[in-house]
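**Student:** need a structure here:
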Amino acid sequence: MTFEVWAPRASRVRLSLGDEVLPMSPSEGGWWAPAAELSDLPDGTVYGYLLDDDEKPLPDPRTRRQPDGVHERSAVFYPGDFAWTDQAWTGRQLAGATIYELHVGTFTPEGTLDGVAEKLDHLASLGVGFVELMPVNAFNGTCNWGYDGVLWSAVHEQYGGPAAYQRLVDACHRAGIGVIQDVVYNHFGPSGNYLPRFGPYLKGGRNTWGDLVNLDGDGSAEVRRYILDNALMWLRDYHVDGLRLDAVHALADESDTHLLEELAKEVESLSAHLNRPLTLIAESDLNDSRMVTPREGGGYGLDAQWSDDFHHAVHVALTGETAGYYADFAPLGSLAKVLNDGFFHDGTYSSFRGREHGRPVDTDPMPTWRLVVCAQNHDQIGNRARGDRTAEHLDPSRLLCAALLTLGSPFTPMLFQGEEWAASTPFAFFTSHPEPELASATAEGRLAEFERMGWDPDQVLDPQDPATFESSVLRWEESSAGHHAQVLAGYQRLAALRREHPELTDPSFGRATVDEDRRRLTLERGRLAIHLNVGEEEWEIETSEVLFSTTAAVSADPAATTVRLPSGTAVLSRAPTTSRRPVTG
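**Tutor:** I've put the predicted structure just below:
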């Protein structure tokens, strides 16, 4: 280990190593290194950096391990010491795959990475191609969503630390499952961020989370390198298969080459060297497919991006909720537009934003798998006042309608932990800030958000209350009983159908039509079709075979030529030879 550190703002840097304090020498560009060469240090040796006349050492900005929290010294960790068993793993492409998003701390009672590894058979039964981990980087406190991380290269110690992370990735690859890591490069958390003491990691301006990351000002070349090296670390040293890039719309970068374009280029180069696919997925609020347009075509060259419009349209169609940003999605036609065009807001007026939003997707050359969609995710559940899931409001048939639309859509489907069995537990927003002022500011910020959405502030859970976190831990025992087992069987059946029928993984946009007055939608996927009835009247459709039904109330008789869909139901059917059009009446 070299113990080199970038600290251009310091006039003196010393290395606190174990019980010793060693001098460091400056070099070109604001870097410092020990005056004497150090080698053969045991794994776990603690160290930190003393800047100027400080008496308390600061953690390494590039630390791999923080055994005592983000305010204390770092520990030596050698990622190359792990005995990998995934030599036969050749990676997995995103096209045709299903993603499963989870939060390590609430996915199992143990709340650890090793606990996640124990559930891989369950994920395989859902046809999961990638498990997507919410951020695991080091943050202050014990429980958190992870987006308040301050030491991006360290794995949160209570999850098991970096060695447990390697064990999980290795186990996933043995199970045939890839790993996508959620990373946050648009801001740092509010507690334990000592990076500005070292150098100009931040610049003037504000976003939702605080000061902007310095991507284009003085000293930004090293800040960009810090981000790029972090991304490559996950993919190279931890054998991760892809990264989900949090809120890329908050990356304020006026450089000639945007950070995302530079990242895509370096990851492409690493992928070629490792000889396996590496995937970059953007969470973007811009509704702009230039994120995934190849660089030679004027885009950033990322592989995929989230489409929140799909979630909003499905949610409104099945729940009828139209508060806040759901308002524009009240017509069922909004869902058809998303299915046909990729985005609903593609230059249209957004009443929530008070302006036109988005750009049209060029649906001819763009394969649909580049858009990642879901019926539930951590944001759309956790940013509600009580963290309540749709399972609290919908019956099993409507929950399976959402599953059918998600897994049967033209896009890359993503599931969120527990949705596959209609989990009764919420997924609330929880924090554990030790600082009272941060705890108060967090709670007040939540109240302001919910006021804009029109939700009752009395329903807002206190994110600092330990019960808020504890209530969000999945109860696995319920998955095998009652309506939970019914919903789980439906998800497993849909997973099997995706593998059996190429129409369901075809990367072409489908053809969706609606009867707005009767609240009926048909999505044609080649010779297959999804029929959704959210109106009040029963709907009779023509079919040659029902492959999946959200309720036993729909006849699944293979000899039947027509089936009747009650309100709140849907089917996946094979179209009759003579006609693919539904019979209305």
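**Student:** going forward, measure contacts between C-alpha atoms and count neighbours the same way
**Tutor:** Will do.
**Student:** how far away is residue 57 from residue 507?
**Tutor:** 53 Å (C-alpha to C-alpha, to the nearest Å).
**Student:** er, residue 565 I mean
**Tutor:** Residue 565 is 28 Å from residue 507, by C-alpha to C-alpha.
**Student:** the two - which one has more neighbours?
**Tutor:** residue 565 (24 against 19; other C-alpha atoms under 10 Å).
**Student:** quick check: that one touching residue 556?
**Tutor:** No - between residue 565 and residue 556 there is no contact under C-alpha atoms under 8 Å: 11.3 Å.
**Student:** overlap in contacts of these two?
**Tutor:** Counting by C-alpha atoms under 8 Å, 6 or more residues apart in numbering, no residue touches both residue 565 and residue 556.
**Student:** the helix or strand hosting residue 49 - contacts with which helices or strands?
**Tutor:** For residue 49, the element it lies in under DSSP states H and E is strand 46-51. With contacts taken as 3 or more C-alpha pairs under 8 Å, 6 or more residues apart in numbering; DSSP states H and E, strand 46-51 sits against strand 13-17, strand 74-75.
**Student:** so what touches the first one?
**Tutor:** Residues outside strand 13-17 that contact it (C-alpha under 8 Å, 6+ apart): 7, 21-25, 32, 34, 45-52, 57.
**Student:** so how far is that strand off the chain centroid?
**Tutor:** 37 Å (C-alpha atoms, centre = their mean, to the nearest Å).
**Student:** here is a second sequence; please produce its structure as well for comparison:
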Amino acid sequence: MDTTIQPINYLNAGVTRQPDGTTVFRVWAPFRQVVALRLGDNDIPMNATGHGYWEAKVTDIQPGTPYWYILDEDLRRPDPASYWQPEGVHGPSFIAASNFTFTDHDWKGIAPEKLVIYELHTGTFSPEGTFDGIRQRLPYLKDLGITAIELMPVAQFPGNRNWGYDGVFPFAVQNSYGTPDDLKALVNAAHKAGLGVILDVVYNHLGPEGNYLRDFGPYFTDKYKTPWGDAINFDGPYCDAVRGFFIQNALRWLDEFHIDALRMDAVHAYFDSSAVHFTAELATAVRDLETRCGRRKLLIGEIDLNDPRYVSPPLQGGYGLDGQWVDEFHHALHALLTGEQQGYYEDFGSLEALARSFSDVYVYTGQYSVHRKRRFGKKPEGLPFHQFVVFSQNHDQVGNRLLGDRLSANLPVAALKLAAAAVILSPFIPLLFMGEEYGEKNPFRFFTSHSDPDLVKAVKEGRQQEFAHEGTAPDPQAEETFNGSKLSWNIQDETSAAILSFYKTLLQLRQSRPALQNTAREATTVYFREQSSLLVLERSAKEERLLLAFNLGSEVQSFVYENNGRLREILNSSVDAAPAKPPASGEIAVPPMSVVVYEIGSYGN
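**Tutor:** Okay, the predicted model is just below:
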């Protein structure tokens, strides 16, 4: 019996160039009586082709040509599937030029177990704030030791300053970052450097300003609510075209732009009661694309549900995602290092919570959560560790603080090194947030550049209300909030250079040691003693065994290794001196707020 999900062939919206030189314009507007394509001063009637789609064929149209859709003879709107909005979200759509030729023919994608992700925001990563600014710094990132960059959303948003989660044209590349060909050039250069590219996409809502999809059809539903805007209509009447719209979007980034993976924002807000969940249908479409293009394509979900169904194989009743962000690892580590216990951190703060995350991935696997006020989670049994992405910082966990302050603003260097080691030497996929590798001090704040005065006021007041108990929140609309969030690239001073050197050492260690590359569950054993602040991991592969000792306390802690094998120190975050002599009788002493890594050898060596 075939239990796989069969792909559905949806009609593609937007503009398509045909082999005969004609250009097809297609838009979904099921409730409109008349739809026309406006080119210059001419309105070209569009033909209804069934299921709510309208179509027009045009000859001799050139890249750079602006166009609009005219709905019921009086409502002028840009194309929901626009590829290019150089005049912003309220301007016309443009026929995008496509002159770039990829030269990454030998690139076959990247396996999940090889991922070391570097998350960045295009506008604040470089002084230029563009795709080209990222491309110029690819050699630095390659030298650092990461294997893939992750771009925060680049879909067209209002203005030129935004995190990207307020995008309203899912197919269009943000005009202040560069052209579609500039993004392709970045991907091509990354592949030439041996780096993968992950793109953050938002399929749970669209932003408020410039969101014209309601004028075309029922893209949204009142049946569900999200904290950020109306939920997408994945399971109501007319949802087939909506599902097709977003699946087409995902496939375009992965295929036309040669993107290697999508990080899907807030998948828990993909509300769908269909027999086949949208997430599963999307995963099936991506697997089909993999077969056609001969390259690995990945889907990684941000999911605020400790539910392994999302990353389980379809044959086991899962949705088939390749990976998942694990916020609970962050929460457990952050609460221990900072002592913070407010908000969702009230569920964390114990060494047991961090140990549980190292052993089970999720901290909550059915226990009662004080913060959620209910039992929460299920153990993800049988799933390899390389399906889970962990971090000590990311855009959410930094930017959604009152001041957008990073760990480097609050913790000593020893603690920063410890946090880095916990992430990079874990059996999971490590993710670094831009600048953390050298202890960047500039914050990463929440910023916008809306043009609607009422919306500007509402966002500012909402942000202040959210943090009323903590203090005054920076004005999201102020240009200085954005400029102050740019990386300083201050990597020359002694402290920054030392942190950067340690990150490189950790990443080189991960890449060179088989035990650190083994993501099988049975290859990691966790020991901890709550009272001692000492967490110990034994990681193994056929060729070697390593012992990793993390001391998250302020006093020296000892540990007796009772299994067979002598210990040889290969890393100590607390000193720059040569490795110490092998400890006697298997007893090790771990300095305060540090990590020590030992190679476990055979007796007689």
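**Student:** which residues in structure 2 does the strand holding residue 49 of structure 1 match up with?
**Tutor:** Mapping strand 46-51 of structure 1 onto structure 2 (TM-score structural alignment) gives residues 66-71.
**Student:** could you pull out the helices for the stretch 351-500 of structure 2?
**Tutor:** For the stretch 351-500 of structure 2, helices defined by DSSP state H, counting those that start in this stretch occupy the ranges 351-360, 395-399, 413-424, 453-466, 479-483, 494-512.
**Student:** okay if I get the ones you listed as a markdown table plus mean neighbour count and distance to residue 291 of structure 2?
**Tutor:** Shown next, in a markdown table, are these (neighbours: other C-alpha atoms under 10 Å; distance: least, C-alpha to C-alpha, whole Å):
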| stretch | mean neighbour count | distance to residue 291 of structure 2 |
| --- | --- | --- |
| helix 351-360 | 21 | 33 |
| helix 395-399 | 18 | 33 |
| helix 413-424 | 22 | 32 |
| helix 453-466 | 14 | 44 |
| helix 479-483 | 17 | 42 |
| helix 494-512 | 17 | 29 |
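**Student:** minimum distance to residue 381 of structure 2: which of the ones you listed has it?
**Tutor:** Proximity to residue 381 of structure 2 (C-alpha to C-alpha) singles out helix 351-360 among the helices of the stretch 351-500 of structure 2, at 8.0 Å.
**Student:** what range in structure 1 does the closest one sit on?
**Tutor:** Counting by TM-score structural alignment, helix 351-360 of structure 2 sits on residues 332-341 of structure 1.
**Student:** contact partners for residue 445 of structure 2?
**Tutor:** Counted by C-alpha under 8 Å, 6+ apart, residue 445 of structure 2 has contacts 398-401, 403-405, 474, 476, 481-482, 485.
**Student:** wait, residue 117 of structure 2 touches residue 424, no?
**Tutor:** No - using C-alpha under 8 Å, residue 117 of structure 2 is not in contact with residue 424, being 10.3 Å away.
**Student:** now do the shared contacts for those two.
**Tutor:** Counting by C-alpha under 8 Å, 6+ apart, the residues touching both residue 117 of structure 2 and residue 424 are 430-431.
**Student:** would you confirm that residue 529 of structure 1 belongs to a helix?
**Tutor:** No - counting by DSSP: H, G, I helix; E, B strand; the rest coil, residue 529 of structure 1 is located in no helix; its state is strand.
**Student:** and it, what pairs with it in structure 2?
**Tutor:** That one, residue 529 of structure 1, aligns with residue 547 by TM-score structural alignment.
**Student:** need the contact list for its match.
**Tutor:** 536-539, 597-600 are the contacts of residue 547 of structure 2 under C-alpha under 8 Å, 6+ apart.
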